[in-house]
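In: Sequence plus the predicted model coming up.
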Amino acid sequence: MLRKISIVLLFCSIFADSAFAQRMFKSYQYFPDHLEIKTNDGKMVITPYGHHTVKVDFLEKGKALPFPSYAAAHGAEKVESKVKEEPNRLIYSLPDMEVLIQKSPFQVSYANGNKVFLAEEQGFFDADSVSGFRFKLQPQEQLIGGGERVLGMNRRGHRLELYNKASYGYEKHADLMYYSMPMLVSTNKYALIFDNGAKGFMDLGATDKEVMSFEAVSGNMSYFVVSGHDYPTLMNNFTALTGRNPLPARWTLGNIASRMGYHTQEEVETTVAKYQQDSIPLDGIVIDLYWQGPDLKGHMGNLDWYKPNFPQPEKMMANLNEQGVKTILITEPFILNGCKTWDSAVENKVLGTDSLGSAFKFDFFFGNTGLIDIFKPKAQDWFWKIYKHHTESGVGGWWGDLGEPEVHPSALQHVNGSADEVHNVYGHEWAKMIYDGFAKDFPNTRPLILMRSGFVGSQRYGMVPWSGDVSRSWGGLYPQVEISLSMGLQGAAYMSSDLGGFAGTTKDAELYLRWLSYGVFNPIYRTHAQEEVPAEPVYWDKETMSIARDFIRLRYEMMPYNYTLAYENTTTGMPLMRPLFFEEDNDQLIDYTDAYMWGDDFLVAPVKEKGATSKTFYLPKGHQWIDFHNDKVYEGGKEVTIKSDIKHLPVMVKAGAFIPMAPVYQTTKEYSTKDLTLHYYADASVKEAKGQMYDDDGHSKDALEKGNFDLLKFEANTNEKGLTIAVEKTGKGFENAPSERAITVLVHHAPNHKKVMVNGQKVKVQKSEQKWQDKGGAFFNESTGQLFVKVVLKDKVVIAVK
């Protein structure tokens, strides 16, 4: 308690003293690519990084920035700009932002269309132990950010530690977790990023309700401001700066089995066989610590197969790969003293050091250890050679664990600074090392890089994060929507969880199935748990397994839609999971996590309470909403209560949505879009609607860059004459792409019809489903109001219902 009081007193005294040190404007210099402002205590450099983005560096007393930018994916851009000087201010104008520099009293603010959305308070400050920036908070402003926390979506009023740290067994509250980020997204439609990877804090109106601040023990005194007119534009602009997720391999969106852990080759092979026997689709299996040794402790850092238990790993992986199942191996950055690689690590000087330059050794749960200096090029080469060897041997994906790092003594020195100075970017650099290694040695492979810790912008290295060692309890399930939504807004669009829960021995089939049903509409579908309770549905009772199988099969049916969401994230930065305030721009929905959007078209309301038989949730206004399970129509702008037994997750579809779905298959190795069902959710309120479906070979890294893909465009128009649906194939295609696609167009709530035409030719509306199945054409189900039309798509198909 005394320590906490002293920290608060220090914090308050810093700013009490600094209030008297008003910064003074001295002069400015305008350059084509930046603006420099000289003050009495240093120099401020404002650099455009886009039409809507600036970087601000404060160089105190001529000091240079000690670190490169970790947040930015690229350098400054050439942007048209100009400076206008007025008696008491400068106006630095970019195409979509103005920076206003008031001379006396000195203050910098940011505006769009003459409306100030952000302003410095004191701006840069320097104290004995920390440095940073202070900004004003506007009265109604709400703030999302600080990385991974369980505090509610709106983080205003909190003082958040910036230090990636494990949060074992968390439930409904967690102040500090694995993946903190020094950034925020404001309801004023801007993102603010403190480009500093050191240990620190961000104070969002906790100490002073009208001030937010970022502070760190050292590092770059730099921040980025990104603006946008609405949330989708802001996401686009923000990820244009920090980088976008590369398109994942399609198999990574399939079902992945995992536990802590499989002890033997026989366990791995038996588990995969059980998935196949029970007809549960599977695309990957994770082998945890036991691939390196027989026990939990003492073997971390061997980074090689323990042959007594895995006698033929290459043959095992080859057989699994032939069956369409990828092998994923866990690695950690800790090299235990005495393990197989210890002598090599010491000899090659790849470990963090003490003050004398010797390998820094310390104790933690798994044993006495050193830590790889991930910032040292020589260490990266050493570490990557291990990844390369195993990838060549058949490993299909990589899992980087404990990358906060979980234990990171302050006295440990890296090649570029102390542990505290670079702690928060350790996982970021680790992901970059693996991503760059694949780009060099496996240039046509889309790698899977599972990691639980990173920095702003880590998504550009293909990092797939998860929410850590969550409690296997209802309390652990409860915050998962909040975590994924908030992290998606901060760039980590593939944030997911250990489906079923990780920590603890609770065996509750209801909890397990509710978690797995939620996972259907998650970026990654991966079960994982401590081995006391089965993570895999194949080891549950028949009823639980059967229900879980139905959810997983639905996940695979939705692959065309989900893969298109991945494409949209890669090209626009929009997260896959989206908060409802993206759909209805309403600040009162900022903290709402009882439901969320899955892409543009699905609204998902997970059941998070034991024993619940129904779910009450809000439907955004401006749309009609259609129950995914029974086609019942609901009006937006109000709450609804939907019955939800254990077999059904409450899911709504937006009226006017196109949902492409595929047949069920055992693995994505069998995946093809030659047969599709295209659902169109018609409603009288929707006169025009559009949709799309992305398709490529699922694995080539350069498919987007080379244009090797198909993009199916969907369009619907409704008027007094009836309904017209057009499906058109665009793009130049890809190897083994279907030359034509057999599509069943399923119109929900189809209008009354007298005839159905395909490409101007009348087709017969069959009187029974069986005749339609046998002879084709169309079929109208009078009891459900659904119209089915079979078509063959080569280039374009037009369906008219009159």
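Out: Sure thing, it's come through.

In: CA atoms for contacts and neighbours, from now on please.
Out: Will do.

In: what's the next secondary structure element after the longest strand along the chain?
Out: When the chain is parsed with DSSP state E, its longest strand is strand 115-126. Scanning forward in sequence from strand 115-126 by DSSP states H and E, the next helix or strand is strand 131-136.

In: Check which helices and strands that following strand is in contact with.
Out: Where contact means 3 or more Cα pairs under 8 Å, 6 or more residues apart in numbering; DSSP states H and E, strand 131-136 is packed against strand 115-126, strand 211-216.

In: ok so residue 568 is a helix residue?
Out: Yes: per DSSP: H, G, I helix; E, B strand; the rest coil, residue 568 lies within a helix segment.

In: and it, how many neighbours?
Out: By other Cα atoms under 10 Å, 18 other residues sit near residue 568.

In: thinking again about what came up before, kindly compare burial across the helices and strands packed on strand 131-136 and name the winner.
Out: For these, average neighbour numbers computed from mean count of other Cα atoms under 10 Å are highest in strand 211-216, which has a mean of 25.

In: tell me what that one is packed against?
Out: Using 3+ Cα pairs under 8 Å, 6+ apart: strand 211-216 touches strand 131-136, strand 200-204.

In: From one end of stretch 218-231 to the other, what's the distance?
Out: 32 Å (Cα to Cα, to the nearest Å).

In: What residues sit buried inside that stretch?
Out: 218-228, 231 (16 or more other Cα atoms under 10 Å).

In: Restricted to strands, list the residues you listed.
Out: Per DSSP E, the buried residues of stretch 218-231 map to strands at 222-227.

In: Which of those sits closest to residue 670?
Out: The shortest gap between residue 670 and any of these belongs to residue 226, at 42.4 Å (Cα to Cα).

In: For that closest one, which non-adjacent residue is closest in space?
Out: Distances taken as Cα to Cα, 6 or more residues apart in numbering put residue 53 closest to residue 226, at 4.5 Å, once the chain neighbours are dropped.

In: who's in contact with residue 597?
Out: Residues in contact with residue 597, defined by Cα atoms under 8 Å, 6 or more residues apart in numbering, are 577-580, 583, 603-604.

In: swap in residue 65?
Out: Residue 65 sits next to 59, 219-221 when contact means Cα under 8 Å, 6+ apart.

In: Using JSON lines, lay out the residues you listed together with distance to residue 97.
Out: Converted to JSON lines, the contacts of residue 65 look like this (distance: Cα to Cα, whole Å):
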{"residue": "59", "distance to residue 97": "23"}
{"residue": "219", "distance to residue 97": "27"}
{"residue": "220", "distance to residue 97": "24"}
{"residue": "221", "distance to residue 97": "22"}
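
In: next, the one to line up against it:
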Amino acid sequence: MRQVIPQGFSHVPPKSSSLSSLLFEAADGSRATVTAVDSSIFRVTFAPPGLDASDPRSVLSRTHTVVGKSAAAADESVAGKARSDLRTLLDSPDTVFRLEIDSGNKDSRVYSLATPAVTARAAISPDGLLTLTFAGSAKSPSSQSVSAPFLEDLPLRAYTYDKNGGVAHYVKRKSTVGYYGGERGAPLELTGRRFRLDALDSMGYDVDRTDPLYKFTPYYLAVDKTTGESHAVFYDSFSRGGIDFGCEVDAFWGDYTKYEADQGVLDYYVIYGPTLPALVDHMSLLLGAPILPPKFSLGYLASAMGYAEHADAHKMLWEFPDKMREWNVPCDGMHLSSGYTVDPETGARNVFTWNLQRFPDPKGLFTKLNANGVRVFPNIKPWLLAGHPAYEAIKEKKGFVWDPETDSPSLTRLWSAGAGTSATGSYFDFTSEAARAFWKSGVKDLLEMGAEGMWNDNNEYTIHDDTHLYSFSAAPGASLPAQQAGLAGRALQTLLMATASFEATREHHKAVGAASSTRPKRPFLITRSGAPGIWRYAAHSWSGDNRTSWKTLRGNISMGVNAGLGLLGNYGHDIGGFAGPQPTPELLVRWIQMGVWLARFCVHSWKEEGVTEVGMYPEMLPIIRDAITLRYTLIPYFYTLLHLTSRHGAPVTRPLFWDFGTDPLAYGPAADTQFFVGPSILVAGVIEDGARSRKVYLPKDSKTGEGAAWCNFWTGEWVKGGAEVEADVPLERHGAVFVRAGGIVPTCSKVGRWVGDGDHGDRVVLFYPPPAGSAAGSWSFTLIEDDGETEGAPTTEIKIQLRVEDGANKVFVGAEVLVAGHKLAYDTVAVKLPQGDKREVVVEKETGIKLALQQ
């Protein structure tokens, strides 16, 4: 280590009249910039001497993550976007100005750059050290009055570089601030912990201790636990590195957090809320919002390695719909694990090939499953083993990550046959024309056979040599020569693998749509690994190959909530556990009861004893069936939440403090095992063996500071918030579930064998007016409907309204069609109050839709 703290910084006057940027240069040639990108978003760069991030021949001059709100996924290039163009990606701030301030010390200089929302200040100390602070603007941005900084660089050590390579950023750590976001192990709050920035195949991980996991997440959200004021920092780099939230302590410097990148420059964005929902919306503005999945993705999605590994796999899967019918459980999908690609002679897994002994009629199997509503998502892996029939052809075309020393493919050990086996092979280089062409052809072949979507798996890209090369031959217009893996980043390949699968699927659907004169279906892509921006292509992700245990059930809750805060809004877990022993009957029940409240609901496993299935314990089947049926009745609510995720980034599952940021107890231990589903429903699943009750914290009202009213979802009983309650959770009850006063939850009453099966032309809206004696109030929820499957589908949006007057002795409801682009299968919405609520219901408004009271 040869760390340097640049000194002698001075302000470099702008060459133009633009007032949106500040430029500073140190005595050693290090350069730093501060730019107002949007009213709530600032960009900061720091480049050590000799590193020119503006050189168009360097990958440092490009970004694959920052796209702006008008970006379309189909328009994104293998080369990404030129960083020099970023100023035009977002709306320009309404007012941007710079103000130079004399700090009172003739040798110190302070420069300010303000927008209506944020003021950034750059201070140069007497010895020329640069420190930045960011504060929410308290008044008009033309005023010098700002609130206390929400982010402050660590004085005297903010920006450093290592002469052996690498950069670091140090920030002052406040005791009142908690850190969150990204796929990281439990607990929810990350303060006091350190994480590597990398991604590994961490099968059977310890949910509290294992790091790194499957996703590359160079960002965090910071929330002041006394005020709820929120900001995020996103580091736009795929370089390996680390991020420390206070694990490291050095008394001389005080409390700090630290980001380190092994290679490259610092290029980061400061994003301001000030509320948490606004912050996530601003993050989606910068990084792109998650893609809208098809409605079927909310159904039960089956999976197990054991199906495709079985010698009689074709028969097992052929009979799967009949088994689901026998159990009377709906199902919408089957993940086809990689056993279908196993070479019958060598046991090697060869992507885009078929084991015709296990699967004698793949197309016929897909036809049978599709006819029964079970869509198929084949597993595909981003490498070829050296024995793959296409290996030599791809090698000849330089479609692999390349070893420049041997002028041959980068070789590594890759999973080949059964557990723990490996063989020599090479990763595809998804910046190359050859790899993308081969990959897209293979994906389209699977889609032609009847697959509905792709399952990108084992895509962590554990390349062991930083000097191995990506060709960028698929981006001829960008003038990029081959780039080293260490500088460009392994996670770039993960992201570009997603773009290749997405493009192939979209091209296939467009061709099918054009042939039938219909709108093309939405691409549906599932990914295990991930990097910033992958949510623009992959509609689903999950917490990887977890381990069967009560501990995992508990820890996966906070993993999912943190992932959602990092824009992985459509996220779930391997219910029942992937690795380890079979779940006990009670563990399986409680895991399913938790899973039905998540955006992604999938049971998946790899067990020596056989597959984990929803009907594997006959004595538990009635409870499990009831839980899954509940899931399907809630799909109108969930589907609206998916639309909101695709518009604003708001995750389906949200932390306790999402809407209760000023309640200090919302950040406490309860936040690790409780979460909101959308704006109204609070879920606290059962996480202990044998438990028949559990403690639940019900937040207090953020506006009044008093205990809000909460309705028990199962009993209709009202409870005052601001305190912990003991909730009954008998085995047949699907968690401790409460709805906040004013909650509005659209449902349907008819459940078929899959989403869309039979007549689902009904909507029953559950209203939760505050209990009698409450103060006046009004609430609304906009239900969003469309065809559920096509890109750009027109929507119909119904604003559903709830109101009570002082005393809340009557309930006033209304409905108004705001947008009428989709023809509904119903013209009446049923109104239903909680169990035991006999108050009079008055219909105030019926604009474009009717309301009818349901007893």
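Out: Thanks, I have it. Everything quoted here is computed from the prediction, not taken from an experiment.

In: among the helices and strands packed on strand 131-136 of the first structure, which is nearest residue 798 of the first structure?
Out: strand 115-126 (46.7 Å).

In: elements contacting the closest one?
Out: Using 3+ Cα pairs under 8 Å, 6+ apart: strand 115-126 of the first structure touches strand 107-112, strand 131-136.

In: what span of the second structure lines up against the first one?
Out: This means strand 107-112 of the first structure. Against the second structure, the aligned range for strand 107-112 of the first structure is residues 131-136 (TM-score structural alignment).

In: Kindly report the same for the last one.
Out: Strand 131-136 of the first structure falls opposite residues 166-171 of the second structure when the two are matched by TM-score structural alignment.

In: Run through who's touching the matching stretch.
Out: Against stretch 166-171 of the second structure from outside (Cα under 8 Å, 6+ apart): 48, 151-154, 157-161, 256-266.

In: got it, and stretch 352-362 of the second structure?
Out: 308, 310-314, 339-344, 380, 442-443, 446, 449.

In: Give me the buried entries from the residues you listed.
Out: Buried among the contacts of stretch 352-362 of the second structure by 16+ other Cα under 10 Å: 308, 313-314, 339-343, 380, 442-443, 446.

In: which of the contacts of residue 597 of the first structure show up in the second structure as well?
Out: Retained in the second structure: 577-580, 603-604, out of those (criterion both residues aligned by TM-score structural alignment, their matches' Cα atoms under 8 Å).

In: For the residues you listed, give me CSV that also has distance to residue 673 of the first structure.
Out: Below are those laid out as CSV (distance: Cα to Cα, whole Å):
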residue, distance to residue 673 of the first structure
577, 24
578, 26
579, 30
580, 31
603, 25
604, 25
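
In: Mind giving me the packing neighbours of the longest strand along the second structure?
Out: Counting residues, the longest strand found in the second structure (DSSP E) is strand 810-820. If you count contacts as 3+ Cα pairs under 8 Å, 6+ apart, strand 810-820 of the second structure packs onto strand 796-804, strand 840-847, strand 850-853.

In: What residues in the first structure pair up with that strand?
Out: By TM-score structural alignment, strand 810-820 of the second structure lines up with residues 722-732 in the first structure.

In: Could you give me the buried positions within that stretch?
Out: Buried, per 16+ other Cα under 10 Å, within stretch 722-732 of the first structure: 723-729.

In: What is the nearest of those residues to residue 320 of the first structure?
Out: Looking at those and their distance to residue 320 of the first structure, the nearest is residue 729, at 34.5 Å (Cα to Cα).

In: separation between the equivalent of residue 407 of the second structure over in the first structure and residue 611 of the first structure?
Out: In the first structure, the residue paired with residue 407 of the second structure according to TM-score structural alignment is residue 357. Noted for residue 357 of the first structure: a distance of 59 Å to residue 611 of the first structure, by Cα to Cα.

In: How about residue 146 of the first structure?
Out: Distance, residue 146 of the first structure to residue 611 of the first structure, using Cα to Cα: 34 Å.

In: ok, now residue 240 of the first structure?
Out: Distance from residue 240 of the first structure to residue 611 of the first structure, by Cα to Cα: 44 Å.

In: more neighbours, these two?
Out: residue 240 (20 against 11).

In: In three-state terms, label that one for me.
Out: With three-state DSSP as the basis, the three-state label of residue 240 of the first structure is helix.

In: so how far is residue 422 of the first structure from residue 241 of the first structure?
Out: For residue 241 of the first structure, the distance to residue 422 of the first structure - Cα to Cα - is 21 Å.

In: Please apply the same query to residue 405 of the first structure.
Out: 10 Å.

In: Give me the more crowded residue out of the two.
Out: The residue with more neighbours, out of residue 405 of the first structure and residue 422, is residue 405; 24 against 20, by other Cα under 10 Å.

In: nearest residue to residue 401 of the second structure other than its sequence neighbours?
Out: Residue 401 of the second structure sits nearest to residue 429 (Cα to Cα, 6+ apart), 4.7 Å away.

In: tally of neighbours for the one you found?
Out: Residue 429 of the second structure has 29 nearby residues by other Cα under 10 Å.

In: And it, what's its match in the first structure?
Out: In the first structure, residue 429 of the second structure lands on residue 373 (TM-score structural alignment).

In: I'd say that match and residue 350 touch.
Out: Yes: Residue 373 of the first structure lies in contact with residue 350 (Cα atoms under 8 Å); the separation is 5.9 Å.

In: To which secondary structure element type does the residue most central in space within the first structure belong?
Out: Centroid-nearest residue in the first structure: residue 493, 1.8 Å away (criterion: Cα atoms, centre = their mean). Three-state assignment for residue 493 of the first structure (three-state DSSP): coil.

In: Which residue is the nearest non-sequential neighbour of it?
Out: Leaving aside its sequence neighbours, residue 493 of the first structure sits nearest to residue 575 (Cα to Cα, 6+ apart; 4.8 Å).
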